[in-house]
Each structure stands twice: as C-alpha cells, then as structure tokens.
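Q: only the shape, not the letters, is given here:
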C-alpha cells in the first residue's frame, strides 16, 4: 500500500533555507574548496556572478535536509538513505544570502523486500528567480518496518 501512496503523492515543497556566508564558509572548510567566488565578495564582484555564490555541491547537499521535511509523516518508513542520482544539472548559481527551497515530485517507485526506491524529480528553487539553482533525478531508499 505504501508504494501506491507514494506514487500518488502530490509534489511537495520544503521550507526556505538561507545560504548565508556562514553556511558557505563552513561548507568551504568542510570540503577544502576555498575558491574566491564563494568567499571573497570584492574579488567575486568582478566576475560574471557579480558577487559571491554558494557552492553547487552545497546547494545539492541541502537536499538531505529538505527531504526530511518532505518525507516527514510518511507511515511505515523506518529509515531512508541516499541511493544516488540519475541526473544532476546546476542551472543557476545561488548568490550568497539568498534563500532556496526544494520541490519534490515522485517520478516512480521500485519495490523490494522490505524497501522502496523512490525516484524523485527534484528542483531547487531560488527565491524570486525565474530559473532554478538545480534540477535532479534523485533516488532514496526507504526501509520499511
């Protein structure tokens, strides 16, 4: 029954989250990616970005947090893990300080013994922007209990 319920699930959105300079700096330190376009507002202002931008992989990694909100309250799920991506495209850079949110739609569900693989069509929207930060086809494995 859960697989059919997921297939019929309407698209869901996460809350907005700000990709502020503290979060970008923490990500840079964690990944050792200290490229100036993420951290130096003066130098970044002279680039095509016009200012500092969040790491694409930071934006991508926020999907985990966003997915917790989207999957909250789905009965019968003991845990979930990231199973992988079929496609990821970084469409637009996110200027530091802007807010993003995830929009998740179930594309398909594969059933196994005690688990479901949920294939999500995901878009990370930038508040006030016409184009998303990223689009992805993401697979999460749900373990059932």
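A: On my side now, so go ahead. None of these values were measured; they are calculated from a predicted model. Residues are numbered from 1 along each chain as shown.
Q: please count neighbours and contacts with C-alpha atoms only from this point.
A: Fine.
Q: which helix or strand contains residue 57?
A: Here residue 57 sits within helix 56-71, counting by DSSP states H and E.
Q: which stretches in the protein count as strands?
A: With DSSP state E applied, the chain shows strands at 12-13, 17-18, 77-90, 99-111, 115-126, 134-144, listed in chain order.
Q: next up, the contacts around the residue positioned nearest the centre of the chain.
A: Among the residues of the chain, residue 63 comes closest to the average C-alpha position under CA atoms, centre = their mean, at 2.5 Å. With contacts defined as CA atoms under 8 Å, 6 or more residues apart in numbering, residue 63 is in contact with residue 102.
Q: what about it, distance to residue 145?
A: Using CA to CA, to the nearest Å, we find residue 63 at a distance of 24 Å from residue 145.
Q: buried residues, the helix holding residue 57. List them.
A: Buried positions in helix 56-71, judged by neighbour count with 16 or more other CA atoms under 10 Å: 56, 58, 59, 60, 62, 63, 66, 67, 70.
Q: quick check: residue 91 touching residue 136?
A: No: contact criterion CA atoms under 8 Å: residue 91 and residue 136 do not qualify, at 10.2 Å.
Q: who has more neighbours out of these two?
A: For residue 91 and residue 136, the more surrounded residue by other CA atoms under 10 Å is residue 136, and the numbers stand at 18 against 14.
Q: who's in contact with the residue nearest to that one when sequence neighbours are not counted?
A: Spatial nearest neighbour of residue 136, chain neighbours left out: residue 88 (4.3 Å); criterion: CA to CA, 6 or more residues apart in numbering. Counting by CA under 8 Å, 6+ apart, residue 88 makes contact with 134, 135, 136, 137.
Q: and here is the other one:
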C-alpha cells in the first residue's frame, strides 16, 4: 500500500509500516529531562544509572513523530489524534547514539462516530538486537478531512 486514504482504513488490518531509523543524542536527552522536570526531580546523581541510557518515557514520546514520519497515510483525506495506550512495555535498554528501528502494525480498525479507532502495535528495536526495546499498543482516532472544520463552523 503506497498512500493509505481514509476509505482504506477498514481493510488495513495487518498492514505493517517500517519507520526510518533514528538515534537519540545528548541534546535530546537533556531537552527531555528539562521539559519533563526530570532534571529537577533527580538532582542527586544516581551512580549506578548509566548516563547514556535513554529514558523509557522519552522513547514513548517519540511514538507520534516517528509514526508520522513512517506513515503512508494521506493527510489530504484524513487527520488523526491520540486516543490512548492499552499497553506499554520497556523490554530492553536503548543508549544514546544507538539506531532505533520502528515498526507499526495495524491490529484493529473500529468505527467510532464519523471516523475510526485504529489500534497499532508500535515496536522500537535497537538495530542489531533481537529483543525489542519498547512495545506499545496505541489507539488513534481517524476522521475524514473536513470533519473538524465543519464542527468549528457549527460552534
């Protein structure tokens, strides 16, 4: 499937998308610590905590951007938003500079209002490793383009 349209969603169960590899560096780790106040909450250094270890919640926060960059979804026919997570597991460590590979598999598509709830299994794996670093089951809502605009006009 090259570009998935809104009308393609009901038949997309089982579709797998591979994202481009990415790596997180010191700049991203520092920015995340500052934005989430981890730099304030953990003032005392924990000597046994490796400085190069990527925080699990930083990986989780990458889901949306990495999925958007990997997605063949047509932004001209639909738009989506976060609906929630059913399950998240941090299985293996990720360290600064390691290349992370992302995979997204559509597990379910269910009608919801004028759109669909879409469940994707999102897997991040460090390149060269067998075990995934993180697996998250993530629900999104997808609506046909124009739905939000029409709702705003009625408000």
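A: Everything's here; your move. Source: prediction; values computed, not measured.
Q: if we can go back for a sec, what's the mean deviation for the helix holding residue 57 of structure 1 versus structure 2?
A: Compared with structure 2 after the fit, helix 56-71 of structure 1 shows a mean deviation of 1.1 Å (mean CA distance after the TM-score superposition for structure 1).
Q: what span of structure 1 is the longest helix along structure 2 aligned with?
A: The helix that spans the most residues within structure 2, counting by DSSP state H, is helix 26-35. Counting by TM-score structural alignment, helix 26-35 of structure 2 pairs with residues 21-30 of structure 1.
Q: after superposition, how close is that stretch to structure 2?
A: Taking mean CA distance after the TM-score superposition for structure 1, the mean distance separating stretch 21-30 of structure 1 from the aligned residues in structure 2 is 0.6 Å.
Q: in space, what's closest to the residue mapped onto residue 125 of structure 2 from structure 1 - neighbours in sequence excluded?
A: Here residue 125 of structure 2 is matched to residue 125 in structure 1, going by TM-score structural alignment. Distances taken as CA to CA, 6+ apart put residue 132 closest to residue 125 of structure 1, at 4.5 Å, once the chain neighbours are dropped.
Q: touching, that neighbour and residue 103? I think so.
A: No: in terms of CA under 8 Å, residue 132 of structure 1 does not count as a neighbour of residue 103; the distance is 10.2 Å.
Q: show me what the longest helix of structure 2 is packed up against.
A: Counting contacts by 3 or more CA pairs under 8 Å, 6 or more residues apart in numbering; DSSP states H and E, the secondary-structure elements packed against helix 26-35 of structure 2 are helix 38-41.
Q: against which helices or strands is the helix it packs on packed?
A: helix 26-35.
Q: and the contacts of the helix it packs on?
A: Contacts for helix 26-35 of structure 2 (CA under 8 Å, 6+ apart): 38, 39, 40, 52, 54, 55, 58, 96.
Q: now those residues as JSON lines including distance to residue 9 of structure 2?
A: Putting the contacts of helix 26-35 of structure 2 into JSON lines (distance: CA to CA, whole Å) gives the following:
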{"residue": "38", "distance to residue 9 of structure 2": "39"}
{"residue": "39", "distance to residue 9 of structure 2": "41"}
{"residue": "40", "distance to residue 9 of structure 2": "43"}
{"residue": "52", "distance to residue 9 of structure 2": "39"}
{"residue": "54", "distance to residue 9 of structure 2": "34"}
{"residue": "55", "distance to residue 9 of structure 2": "33"}
{"residue": "58", "distance to residue 9 of structure 2": "29"}
{"residue": "96", "distance to residue 9 of structure 2": "36"}
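Q: who wins on neighbours among those residues?
A: Comparing the contacts of helix 26-35 of structure 2 by number of neighbours (other CA under 10 Å), residue 54 comes first, having 21 neighbours.
Q: so who does that residue touch?
A: For residue 54 of structure 2, the residues meeting the contact criterion (CA under 8 Å, 6+ apart) are 24, 29, 93, 94, 95, 96.
Q: now, of these, which are buried?
A: Those of the contacts of residue 54 of structure 2 that meet the buried threshold are 24, 29, 94, 95, 96, by 16+ other CA under 10 Å.
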